[in-house]
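Chemist: let me see the structure of the following:
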Amino acid sequence: MDTLTRIRAFIDVVDAEGFSAAARRIGKSKALLSKYVRELEDELGALLLNRTTRQFSLTEAGHTYYRTASEILKEIDNLADLVRANNSDLRGRLRITVPRTFVDAEIGQSLIDFGKQHPELSLEIVSDDRFVDLVEEGFDVAIRITRLEDSTLIARKLDDFQLLVCASPHFLAKAGPFAHPTDLAHVPCILDTNGRSYSNWRFIEPDGSPFTVSVSGPIEVNSPLAAARAAVTGIGIAVLPDFIARPKILSGELVTLFEEFLPKDRGIYAIYPHRRYLPTKVRTFVDFLHGWFRKSQ
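Modeler: Alright, predicted model coming up:
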């Protein structure tokens, strides 16, 4: 029995959060996986997992070993992908973390279209609005809607993105007109709590000076789709992602405000760890999304 097989067994168990779940996922017996992990611990002379009948957890040594071993195995797998790069067949699993807003909006169709075009590749799409640690949590790639900041990760821009201030024509007829974004501090606003500063909306003066406006209102919700519905009903003013607001703007259900004051420093990005060998499946996925957004414009 080689060490690599034991390491894979250990990582499978940790990823599945238990021996039974790992056995079901990869089609091996629980007893065999337990044997492999025990042999790995014997080889290392260290306990990696705390095992009881009800609980499962990593020891301090286990945490350290898992992080490094995961990266080593990924490099081995990525090197194999590189050798197979001229082969049109993609194999294995691609783990993607994506904001719920992206998945639920029309642009989420891009993920479905990729899966349809590459049925031989197993996609695991995890919808999560937090910024996950790709390396720590074992993801191959992330889709992020954000301002790009310095990072050890690699980013490729897929499309432009902007937040829009929107309200229904009925609300504006009742509460307007508004001359400057600071007027928003005195009217009901719908707050999407997904934003880092959801109650302090960012703007830029024509001379480039940034400023914020503190807002409040009758509804706080962690869903831009729900915020859009609330704005359509005339409850208040909302800041919405452009790909959610545009259809309702085109239909006349919403109108935009203060576009000349809105920052234009955000984008939709594919983010992936900096590795020596970029997996073919990651490169293929990112290239597909980049092309998908170009065609959809």
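
Chemist: only C-alpha atoms from now on, for both contacts and neighbour counts.
Modeler: Will do.

Chemist: report the buried residues of the strand or helix carrying residue 82.
Modeler: Element membership for residue 82 (DSSP states H and E) is helix 60-83. Within helix 60-83, the residues that qualify as buried by neighbour count (16 or more other Cα atoms under 10 Å) are 62-63, 65-66, 69-70, 74-75, 77-79, 81-82.

Chemist: got TSV for these, with distance to residue 52 too?
Modeler: Output for those, formatted as TSV (distance: Cα to Cα, whole Å):
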residue	distance to residue 52
62	16
63	18
65	20
66	20
69	24
70	24
74	30
75	33
77	32
78	35
79	37
81	38
82	41
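
Chemist: which of those sit farthest apart?
Modeler: 62 and 82 (29.5 Å; Cα to Cα).

Chemist: this one next, for a side-by-side:
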Amino acid sequence: MDVMQSMAVFRRVAEAGSFSAVARETAMSQSSVSKHIAALEERLGTKLLNRSTRQLNLTEAGKEYYHYCVRILNDFQEAEASVGKGKILPTGTLRLSSTAPFGRKFIIPMLGDFLNKYPDINIDYLMEDRYIDLVKQGVDLAIRVGPLQDSSLIARKIGSSRRIVVANSAYLIKHGFPKTPADLAKHECLIYSLLKSPRDWFFSSTQHGDESVRVSGRFKASSQEALVEAALSGLGIAILCDWHAEEHLQRGRLTLLLKNYALSPYDINAVYPERRFVPQKVKRFIDHLRVHLNQRDPLMAHQG
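Modeler: Predicted coordinates for the structure are as follows:
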């Protein structure tokens, strides 16, 4: 039995969590899928999967072997694409992750064009509003906006996201409009807990230069979407990515504050596990997304 094929089957079983799902995806019988796994276990002399009638889990050896399989299969695809000088289109499943708001706004709208351009790529998309372990989850590529949490990953900047200060009218009628950053110290501010110094807000302006203010507030969250909802509910003043607040500003549900002051933008990063070769499917997706960001707003896209 071909070892590379068995490794590919094992990888999909590990990611899908069942033999039946892989059988449907590959048009193989479940018994054929099982034979590939059995052949690998016999070859390695160890059990890779714990199976029961209801669930399937990787053993410790299986977890370690899975990471080797991902690396080897990706390197194999990269070698074919490289030697073929771009003539071989990328193939396989791209396991992708981003937050739900960014995905709805930017990734889902561009997937049709991407999949039409690369018909042999499948997308397995994890929309998570929390940071996930890319290696443990078998994720090929994550798109992350703002501060990065894991320095062991490779990050490639593909764009920038402007940030703005907003609140809803009910809050402002009750508590007043801040006219300078210093005024924020008297307000309920909504805290983004993923920042290193979440209560220190930094501004700049042509007239006043750089300013910082220590804010306070009774609500903090690790999700930008939670901050949006809190601002809409009148809980306080928030700093949001402009695209996050765009629709609410247009409909009058939020009000833009401190228009003469700027905040440093958030980087938009393509993040992937460290490896010697970056798979073609990952490279092509990053390039496609950068073009899409540039078409939507040239100020968002990072060239290079």
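
Chemist: picking up where we left off before, which residues touch the helix or strand immediately after the helix holding residue 82 of structure 1 in the chain?
Modeler: Counting by DSSP H and E, the next helix or strand C-terminal to helix 60-83 of structure 1 is strand 93-98. Contacts with strand 93-98 of structure 1, where a contact means Cα atoms under 8 Å, 6 or more residues apart in numbering, come from 121-129, 132, 138-144, 281-282.

Chemist: go again using 6 Å as the cut-off
Modeler: Under the contact criterion Cα atoms under 6 Å, 6 or more residues apart in numbering, strand 93-98 of structure 1 has outside partners 122, 123, 124, 125, 126, 127, 128, 139, 140, 141, 142, 143.

Chemist: I'd like to know how many residues surround the residue lying closest to the second one once chain neighbours are set aside.
Modeler: For residue 123 of structure 1, the nearest residue in space outside its immediate sequence neighbours is residue 94; the separation is 5.0 Å by Cα to Cα, 6 or more residues apart in numbering. Burial measure for residue 94 of structure 1: 17 neighbouring residues, criterion other Cα atoms under 10 Å.

Chemist: strands of the stretch 51-200 of structure 1, residue ranges please.
Modeler: Assigned by DSSP state E, counting those that start in this stretch, the strands in the stretch 51-200 of structure 1 fall at 56-58, 93-98, 122-127, 141-147, 153-161, 163-167, 189-192, 200-204.

Chemist: compare those and give me the one nearest residue 107 of structure 1.
Modeler: In terms of Cα to Cα, the element of the strands of the stretch 51-200 of structure 1 nearest to residue 107 of structure 1 is strand 153-161, at 10.7 Å.

Chemist: now that closest one on structure 2. Mean distance?
Modeler: Comparison of strand 153-161 of structure 1 with structure 2 after fitting gives an average deviation of 2.3 Å (mean Cα distance after the TM-score superposition for structure 1).

Chemist: what packs against that strand?
Modeler: If you count contacts as 3 or more Cα pairs under 6 Å, 6 or more residues apart in numbering; DSSP states H and E, strand 153-161 of structure 1 packs onto strand 266-273.

Chemist: now the angle from the strand it packs on to strand 141-147?
Modeler: Per axes from the mean of the first three to the mean of the last three Cα atoms, to 10 degrees, the angle that strand 266-273 of structure 1 makes with strand 141-147 is 150 degrees.

Chemist: C-terminal to strand 266-273 of structure 1, what's the next element?
Modeler: Next element after strand 266-273 of structure 1 (DSSP H and E): helix 280-296.

Chemist: that following helix aligns to what range in structure 2?
Modeler: Using TM-score structural alignment, helix 280-296 of structure 1 corresponds to residues 280-296 of structure 2.
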